[in-house]
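In: sequence? don't have it. structure:
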């Protein structure tokens, strides 16, 4: 495993000869660990690059980002250190919003451009603050935050039995919620890359109309796929999740999923 400059980029299995990179952006309160096994689900010529937000894992001694703009400045700087090869952005839950805004910021800064953006289990960033299905506020109690995380399936039981781990989980989640609540969608902002929307079938945190909302934020093709399971799909489904957007690597994987065309919504 290799860690990039400042610990912001983690490569679980470095592939110097890779021809493309999958960049993963984590969920609220999360880190890079859930994505590391994906090296087995990727083609041999695709390298996995995981963005570590400030305040966790190898960046534990750093302060959490104070607000959305500070987090995004950090993420942009991390992605701009990647090797100059084609890359795809993947964001899960809060990471979906990070991926969307990252693609927009890279475009404005004339930086490296993603070949595609994949959003998973995330509501569209155009949703107004406080809308149904949004996460709790950062001022929620520790008990409420632990219950919310456990309900999503992101909190292993071992954390609940270890006071130090429980405190770390709550602090990280609260910091991310504070950052998330400072995000404001700029009306009219749209992606120009192909957009893939992955929807867990039984995820109560994702609004039923979320795919329609995402489609309104893209000027290119939008591919939608509904998969079994809750917020993190099934265990086997999560492990093999990259296989559901394998066509972004061109010669690998299935044919593209059905897309939104002329305002029509079609699911795979």
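Out: Cool, got the structure. The structure displayed is predicted, hence computed values, not measured ones.
In: going forward, measure contacts between C-alpha atoms and count neighbours the same way
Out: Noted.
In: Residues touching the host helix or strand of residue 151, excluding its own?
Out: Per DSSP states H and E: residue 151 is located in helix 142-152. For helix 142-152, contacts defined as Cα atoms under 8 Å, 6 or more residues apart in numbering pick out 136, 155-156, 170, 173-174, 230-232.
In: Can you flag the buried ones in the residues you listed?
Out: Applying 16 or more other Cα atoms under 10 Å to those, the neighbour count classes 136, 155, 170, 173-174, 230-232 as buried.
In: Strands of this protein, start to end?
Out: Using DSSP state E, the strands of the chain run over 2-3, 9-11, 20-25, 46-51, 87-92, 116-120, 195-200, 222-227.
In: Those into TSV, with extra columns for distance to residue 33 and mean neighbour count?
Out: Shown next, in TSV, are the strands of the chain (distance: least, Cα to Cα, whole Å; neighbours: other Cα atoms under 10 Å):
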stretch	distance to residue 33	mean neighbour count
strand 2-3	13	14
strand 9-11	10	22
strand 20-25	11	24
strand 46-51	9	25
strand 87-92	13	24
strand 116-120	17	25
strand 195-200	20	24
strand 222-227	22	22
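In: could you dump those to JSON lines with distance to residue 79?
Out: Formatted as JSON lines, those follow (distance: least, Cα to Cα, whole Å):
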{"stretch": "strand 2-3", "distance to residue 79": "13"}
{"stretch": "strand 9-11", "distance to residue 79": "8"}
{"stretch": "strand 20-25", "distance to residue 79": "8"}
{"stretch": "strand 46-51", "distance to residue 79": "8"}
{"stretch": "strand 87-92", "distance to residue 79": "10"}
{"stretch": "strand 116-120", "distance to residue 79": "14"}
{"stretch": "strand 195-200", "distance to residue 79": "19"}
{"stretch": "strand 222-227", "distance to residue 79": "23"}
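In: Got another one to weigh against that:
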């Protein structure tokens, strides 16, 4: 039976016996299936790819027009996980949506993630990152961009799928342009800021600088390129497991 309502946010059903869930936010232009190569669990946490409206199996649903709309909808779904510990992972353009969700949960007095991992995205108060967030959205060829990304991942897409993906990709960047970090608020949960050593989209020094101005932060640089997170390499798995199992050794005792 198809999932209904808020449960559609979870690409896979969350097992009732799971005690902790790592919620994985898709980056610009893609859906939850982008996490298909991740293991089912990491460090005892069940990996839960999120599926926002307007993409993949939710393609007919209206896409959120703001980060706040996205966050309110997801917050309703997270109430279904009451009693489970949660954490967030987001890469590049997913990070502002992840932050908006954390702020929405805090404002509602709802349970917060134990921590969030922000991969390949710099300090949010400084603006946006990555070259596509600065192109002319009216003239940029997102169709070619989708084809080139798919080719780089070894994927072949039908013209119909390319067209739909390009429209989602463009829409995500339109929404992203409106993002403004809510200065002077601090992120209500600890942040693991992750850079990748060979990242040519958001270099590691950019991804790991300035976060401490708005959050309790630890910065990490992992060996790899911008898209290597898609296969969840061992170094990323080890870091997630460390955050789960040894939080007192990762985060300062005087969190603010």
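Out: Received, thanks. All values reported here derive from a predicted model rather than from experimental measurement.
In: Superposed, what's their TM-score?
Out: For these two chains in superposition, a TM-score of 0.83 is obtained (TM-score structural alignment, normalised by the length of structure 2); 253 aligned residues with a Cα RMSD of 3.3 Å.
In: Superposed on structure 2, what's the mean shift for the helix holding residue 151 of structure 1?
Out: Taken against structure 2, helix 142-152 of structure 1 registers an average deviation of 5.3 Å after superposition, with mean Cα distance after the TM-score superposition for structure 1.
In: And that helix, what's buried?
Out: Neighbour-count burial for helix 142-152 of structure 1 [16+ other Cα under 10 Å]: 142, 145-146, 149.
In: Show me how far stretch 129-149 of structure 1 is from its chain's centre.
Out: Computed by Cα atoms, centre = their mean, to the nearest Å, the chain-centroid distance of stretch 129-149 of structure 1 equals 19 Å.
In: what are the ranges of the helices in the stretch 151-268 of structure 1?
Out: 157-160, 163-181, 210-215, 235-239 (DSSP state H, counting those that start in this stretch).
In: what does the second one correspond to over in structure 2?
Out: Against structure 2, the aligned range for helix 163-181 of structure 1 is residues 159-177 (TM-score structural alignment).
In: in that stretch, what counts as buried?
Out: Result for stretch 159-177 of structure 2 [16+ other Cα under 10 Å]: buried residues 162-174, 176.
In: follow-up on the earlier one: would you format the helices of the stretch 151-268 of structure 1 as JSON lines with distance to residue 115 of structure 1 included?
Out: Formatted as JSON lines, the helices of the stretch 151-268 of structure 1 follow (distance: least, Cα to Cα, whole Å):
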{"stretch": "helix 157-160", "distance to residue 115 of structure 1": "37"}
{"stretch": "helix 163-181", "distance to residue 115 of structure 1": "25"}
{"stretch": "helix 210-215", "distance to residue 115 of structure 1": "17"}
{"stretch": "helix 235-239", "distance to residue 115 of structure 1": "22"}
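In: right, and these - which one's nearest residue 42 of structure 1?
Out: Checking the helices of the stretch 151-268 of structure 1 against residue 42 of structure 1 by Cα to Cα gives helix 235-239 as the closest, at 10.6 Å.
In: Now the residue nearest to the spatial centre of structure 2. Nearest residue, chain neighbours left out?
Out: The centroid of structure 2 falls nearest to residue 90 when counting by Cα atoms, centre = their mean (2.3 Å). Distance criterion Cα to Cα, 6 or more residues apart in numbering; nearest residue to residue 90 of structure 2, sequence neighbours excluded, is residue 25 at 5.0 Å.
In: hang on, the earlier thing: how about the helices of the stretch 151-268 of structure 1, which one is nearest residue 30 of structure 1?
Out: Closest among these, using Cα to Cα: helix 163-181, at 7.6 Å.
In: and the angle from that closest one to helix 142-152?
Out: 80 degrees (axes from the mean of the first three to the mean of the last three Cα atoms, to 10 degrees).
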